[in-house]
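# Give me coordinates for this.
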Amino acid sequence: MKKILMITGDFVEDYENMVPFQALIAFGYQVDAVCPGKKAGETIATAIHDFEGHQTYTEKPGHNFELNATFDEIDASNYDALYIPGGRAPEYLRLNETVLAIVRAFFDSNKPVASICHGLQLLAAANVLNDYKVSAYPACKPEVQACGGIYADIDITDAITDKNLVSAPAWPAHPEFLKQFVALLTQ
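Down below sits the predicted model:
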């Protein structure tokens, strides 16, 4: 069974956290969800971001999500892939040097990585996007470009794979995003 590490945190986007977590488990993968400073059994708060015709998304309280692994006990080398959901969590998680080192370890070993929406903020901060063609929530475009990434302006329901990285703009892309990630996992 392949093991996937999911780095998440408070106010992660609810759908981008829960749906891939459950779907990947349903596909037969072990998914360990961790958050810096928290242990297995503790919860994080999530937020639901919706597209309701305003200039940006709206935010509402989501569900509490129970972590199933302890951040301080993980070893990136024990995992086959990395998943990073979006929302507001990546904004502060990118300030954690251990998180950035874990992200770099997955890229250094060319393991599959999936990142959706604002999750690209972690990849940009880890400086691993040079020459990668990626998608993210449009507000992340300047960060992608500033670190040498190539921003792909794709439909909100699409995803893109470049080398070992699958990325997508937001949760409406889940079907395509997960299909591409599973394709990487089965190579």
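
# contacts, neighbours, all on C-alpha from now
Will do.

# Give me the nearest residue to P36, chain neighbours excluded.
Using Cα to Cα, 6 or more residues apart in numbering and skipping the chain neighbours, the partner closest in space to P36 is F71 (5.4 Å).

# To compare with the earlier structure, here is another sequence to fold:
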Amino acid sequence: MTAKNILMLVGDYVEDYEVMVPFQALQMIGHCVHAVCPDKTAGQTVRTAIHDFEGEQTYSEKPGHNFALNFDFAKVRVEHYDALLIPGGRAPEYLRLNEEVLALVRAFDAANKPIAAVCHGAQLLAAAGVLEGRQCSAYPACAPEVRLAGGEYMDIAVDHAHVQGNLVTAPAWPAHPIWLAGFLTLLGTKISL
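Purely as a prediction, here's the structure:
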């Protein structure tokens, strides 16, 4: 396996599982993952939120962990990365207001590099304008944004993922096994057991 360099865009109140699990799993199999946040540097942290499905009409939210960034946002250059990963939670809601973040998403897509987005991560895809004519899954509350951005919202089970071209998307963290497997396929990663 050839190790890949993956950029992970995070921010305060990113969903805990959606940042921790991919960050650790992708490194475990040998990939390099740079977790960055605008206006923050390596060693600083972002707060996470734990979203759970407990029978109410939407997810519940509880305080999560502090997640340590391991690279400086200001040093990010798209050409140094093979792929982009966008966790969900509340972070995408405000990250989509940052033009530098949107430019990164557009650049990864224009270069046809693999992009994995889960849950509210689709808010960044929609705001960056990369969903026109494409299929995208997301947390159901993001369906209107996917549609308004010209995309086709894929209403799939919470533990499923959807792959189209360079894009792999999923509704929420219960999809991690399938979502991450789809991302690894796009990366060309083969795992021998």
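
# What does the TM-score come to for these two?
Put the two chains on top of each other and the TM-score (TM-score structural alignment, normalised by the length of the first structure) is 0.99; 187 aligned residues with a Cα RMSD of 0.7 Å.

# And the helices in the second structure, which stretches?
Under the criterion DSSP state H, the second structure carries helices at the ranges 16-28, 91-95, 99-110, 122-128, 143-148, 176-187.

# In a markdown table: those helices, plus mean neighbour count and distance to V10 of the second structure.
A markdown table is the format used below for the helices of the second structure (neighbours: other Cα atoms under 10 Å; distance: least, Cα to Cα, whole Å):
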| stretch | mean neighbour count | distance to V10 of the second structure |
| --- | --- | --- |
| helix 16-28 | 18 | 8 |
| helix 91-95 | 21 | 7 |
| helix 99-110 | 17 | 10 |
| helix 122-128 | 26 | 11 |
| helix 143-148 | 19 | 20 |
| helix 176-187 | 19 | 17 |
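
# L84 of the second structure is nearest to which of these?
Nearest of the helices of the second structure to L84 of the second structure, taken as Cα to Cα: helix 99-110 at 6.9 Å.

# who's in contact with the residue positioned nearest the centre of the first structure?
A centroid search over the first structure (Cα atoms, centre = their mean) returns I84, at 1.7 Å, as the residue closest to the centre. With contacts defined as Cα atoms under 8 Å, 6 or more residues apart in numbering, I84 of the first structure is in contact with 6-8, 113-116, 119.

# Out of those residues, which sit inside strands?
Secondary structure from DSSP state E places 6-7, 113-116 of the contacts of I84 of the first structure in strands.

# Quick one: those as CSV, columns for neighbour count and distance to E91 of the first structure too.
Listed next are those as CSV, based on neighbours: other Cα atoms under 10 Å; distance: Cα to Cα, whole Å:
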residue, neighbour count, distance to E91 of the first structure
M6, 24, 16
I7, 25, 13
V113, 26, 18
A114, 25, 17
S115, 28, 14
I116, 29, 13
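
# Quick check: the gap between the closest residue to Q121 of the first structure other than its chain neighbours and M1 of the first structure.
Setting aside the residues directly before and after it, Q121 of the first structure is nearest to P90 in space (Cα to Cα, 6+ apart), at 6.0 Å. Distance of P90 of the first structure to M1 of the first structure, given as Cα to Cα, to the nearest Å: 28 Å.

# and if you look at Q55 of the first structure?
43 Å.

# I'd say I102 of the first structure and A76 touch.
Yes. With contact defined as Cα atoms under 8 Å, I102 of the first structure counts as touching A76 (6.1 Å).

# so what corresponds to A161 of the second structure in the first structure?
In the first structure, the residue matched to A161 of the second structure (TM-score structural alignment) is A159.

# okay, now the aligned residue in the first structure for C119 of the second structure: neighbour count?
Aligning on TM-score structural alignment places C119 of the second structure opposite C117 in the first structure. Other residues near C117 of the first structure come to 27 when the count uses other Cα atoms under 10 Å.

# What's the match for Q27 of the second structure in the first structure?
So, by TM-score structural alignment, Q27 of the second structure is matched to I25.

# where's the closest residue in space to that match that isn't next to it in sequence relative to A45 of the first structure, distance?
Leaving aside its sequence neighbours, I25 of the first structure sits nearest to V31 (Cα to Cα, 6+ apart; 6.4 Å). V31 of the first structure sits 19 Å away from A45 of the first structure, going by Cα to Cα.

# between those two, who's got more neighbours?
V31 (23 against 17).

# Could you check how far that one is from Y132 of the first structure?
Taken as Cα to Cα, the span from V31 of the first structure to Y132 of the first structure is 25 Å.

# repeat for S109 of the first structure
Distance from S109 of the first structure to Y132 of the first structure, by Cα to Cα: 16 Å.
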